[in-house]
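Undergrad: quick one: sequence plus predicted model below, questions after.
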Amino acid sequence: MTLLWGITILWAFSFSLIGAYLSGQVDDYIAVTSRMLLALIIFLPFWRPIAWRKALVMMATGAIEIGLTYLFLYHSYHYLSVPELLLFTIFTPIYVSLFADLFARRWPKQLWAPAILAVAGAAMIRWTDLSENYWKGFALIQAANACFAFGQVWYRHQSQHNPLPHRTRFAWFFMGATLITGSAMLALADWHKLPVTPLQQGVLLWLGVVTSGLGYLGWSYGSTKVNAQQLAVMNNMLIPAGILVNVVFWQGQIHDWPRLALGCVCMLLALWLCRQPTTTTAPQRTK
């Protein structure tokens, strides 16, 4: 759980970095593919040939969990305001719980209460008025949420019987993510919006190597060490963390501190409800 908290804090900074230095200045598809390519580069030294079925599974996991997630996410910006987009990401814990139940072949029971409580807490923090024409954007962001949740649970499920070190798996993981985002970039990118300034390049380097590369490695490894309830709830802890980082480091404004506090209490309560030890037996090999 400590590792997931650390990655949550790390990812909380990325929203402000993207909003301040990349959004509207660097093409979305170029930015996303750059991040995936940089992450792939740091894992290439750990690449080694594996059975083609395992290779395809890991590439598919990366393509879904990161590649498709980002493609749906960035496309949803054409239909949603930023507050709407953030609001609609609160459903991710529900998808995590759903896929965990499907992979475990069980009827949903205890998993749903913490996930729904986490969604309620995030909704208190991020609730805002909705525009009239948001259904298409809503569908896109739910597709992003579902892809991210499915990838997390699928990776966690694979870890029960995959002896490969995480660093080797992630070489294949980011190959899949780079392949799908790179294809989208070639088809849809605006090549007039390249990262031309040292600041933009530095931010992309940080986001690619640290936030995407090391961040997703840490999150995926951490997901194998907690139960599905805890993983579901932790998906929404990024919302209050991102708000606090924006306030402290980028002078953002919070107009309703009581609502923020109440939402955080709900999510912490959700974590308390799912405090029982993990039921997943993951490989204990040193990575």
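TA: Received it, and whenever you're ready, just let me know what you need. Keep in mind the model is a prediction, meaning the values are calculated, not measured. Numbers count the residues shown, from 1 in each chain.

Undergrad: make it CA atoms for all contacts and neighbour counts henceforth
TA: Fine.

Undergrad: measure the residue nearest to the spatial centre of the chain to residue 104 for me?
TA: Most central in the chain under CA atoms, centre = their mean is residue 148, positioned 5.9 Å from the mean C-alpha point. Applying CA to CA, to the nearest Å, the value for residue 148 to residue 104 is 18 Å.

Undergrad: residue 31 and residue 273, how far apart?
TA: Relative to residue 273, residue 31 is positioned 38 Å away (CA to CA).

Undergrad: which one's more surrounded, these two?
TA: residue 31 (26 against 16; other CA atoms under 10 Å).

Undergrad: the stretch 101-250 of the chain: helices as residue ranges?
TA: Taking DSSP state H, counting those that start in this stretch to define them, one finds helices in the stretch 101-250 of the chain at 112-126, 135-158, 166-188, 198-206, 215-223, 228-234, 238-250.

Undergrad: tell me which element residue 269 falls in.
TA: Using DSSP states H and E, residue 269 maps to helix 257-273.

Undergrad: another one to put next to it:
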Amino acid sequence: MKLLIATTLIWSFSFSIIGNVISSAVDSWSLAFYRSLLGFIFFLPWIKKSKISKYQFKLMPIGALQIGLMYIFYLSAFNFTTVPRVLLFTTTTPLYIAIADSFVTKKFRSSIYFLAFFSMLGALLIRTTYFDQDDLVGFLFIQCANICFALGQILYKTHKMKNNDDTDIYSDFAFFFFGALLVSCGGLLISPYSLPLSLGIIDVIAILWLGIIATGLGYFMWNRGAVVVSSSTLAVTNNLVIPLGLFVEVLFFSNNAHLELLVIGTCIIIASIVSSLKIDTN
């Protein structure tokens, strides 16, 4: 659980950095490539040719789905809508995790759906706003991203629990990120934009943060944390980034927020996490 919370704190800055700091010269396809590439390079030194296993190769399609494909949808949404609305549109992730868990494990657990809806309610209370046609396009992109991320989390969790062998976990994530890198390379090939190579210092610093810290370290910690909690706890914890991300947006980028609703919604999300942890204990 500590790993999930630590990762959430890191990710709470990512939304605002993408929406407010990185210049328009860096398109979503290129940013997805840079983030996947830096994540792969971060773990590349741990690969040992003599210890490569089939288990590690199976991590590649999981990384391709959870990060590679998800990034293309997620980052494209910022071209159509604002940071607060992107955060709002991610509220459905717990529901997709519940559905993915039922699909992968072939078990229906009513508690995970109840807690997922409870967490979604808390997240929806935080932000009420009007939408236009561009926001609808952004919403659809984020829903595709949410589905990829949710299914990727459950697939990694079940794959790791079934194959909890002695492979080096750092080496594992080199394969995980290589799968993501393959998808982002494919995205570049069909992208109407060319890869920006001449970047300002602010863009470089932001991309390094997003690639090494938020992507490389962040997804390593998140997936490691996902293995040791229940799917219910994993589902509801996904929405904790929403109030924290909005807090960062308000604090550093002067966006308005309904503080009363922010507090109430945050309390509901935290209550859903605590309830899930108590159910796990019992």
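TA: Nice, I can see it. Small disclaimer: the values here were computed from a predicted structure and weren't measured.

Undergrad: picking that back up, where in the second structure does the helix holding residue 269 of the first structure align, residue-wise?
TA: Using TM-score structural alignment, helix 257-273 of the first structure corresponds to residues 259-275 of the second structure.

Undergrad: just stretch 170-181 of the first structure next, same as before
TA: Under TM-score structural alignment, the match for stretch 170-181 of the first structure is residues 173-184.

Undergrad: by how much does that stretch deviate from the first structure on average?
TA: Mean deviation of stretch 173-184 of the second structure relative to the first structure after superposition (mean CA distance after the TM-score superposition for the first structure): 0.5 Å.

Undergrad: and that stretch, how far out from the chain's middle?
TA: On the basis of CA atoms, centre = their mean, to the nearest Å, stretch 173-184 of the second structure sits 15 Å off its chain's mean C-alpha point.

Undergrad: what's that stretch in contact with?
TA: 29, 32-33, 36-37, 39-44, 46-47, 56-57, 59-69, 72, 220 (CA atoms under 8 Å, 6 or more residues apart in numbering).

Undergrad: could you do stretch 226-244 of the first structure as well?
TA: Stretch 226-244 of the first structure has contacts (CA under 8 Å, 6+ apart) with 1, 4-5, 8-9, 11-13, 15-16, 90, 92-94, 96-97, 100, 111-112, 114-115, 118-119, 122, 125, 223, 252, 260, 264, 267, 270-271, 274-280.

Undergrad: tell me the counterpart residues of it in the second structure, please.
TA: Taking TM-score structural alignment, stretch 226-244 of the first structure hits residues 229-247 over in the second structure.

Undergrad: which parts of that stretch are buried?
TA: For stretch 229-247 of the second structure, a neighbour-count test (16 or more other CA atoms under 10 Å) marks 229, 231-247 as buried.

Undergrad: check stretch 168-184 of the second structure too.
TA: Buried-residue list, stretch 168-184 of the second structure, by 16+ other CA under 10 Å: 170-184.

Undergrad: same check on stretch 14-28 of the second structure?
TA: For stretch 14-28 of the second structure, a neighbour-count test (16+ other CA under 10 Å) marks 14, 15, 16, 17, 18, 19, 21, 22, 26, 27, 28 as buried.

Undergrad: try stretch 261-273 of the second structure
TA: In stretch 261-273 of the second structure, counting by 16+ other CA under 10 Å, buried: 261, 262, 265, 266, 267, 268, 269, 270, 271, 272, 273.

Undergrad: then stretch 32-50 of the second structure?
TA: Across stretch 32-50 of the second structure, burial judged by 16+ other CA under 10 Å covers 32-44, 47.

Undergrad: quick one: contacts of it?
TA: 67-68, 71-72, 75, 168, 170-171, 173-175, 177-178, 180-181, 184-185, 188, 207-208, 210-212, 215-217.
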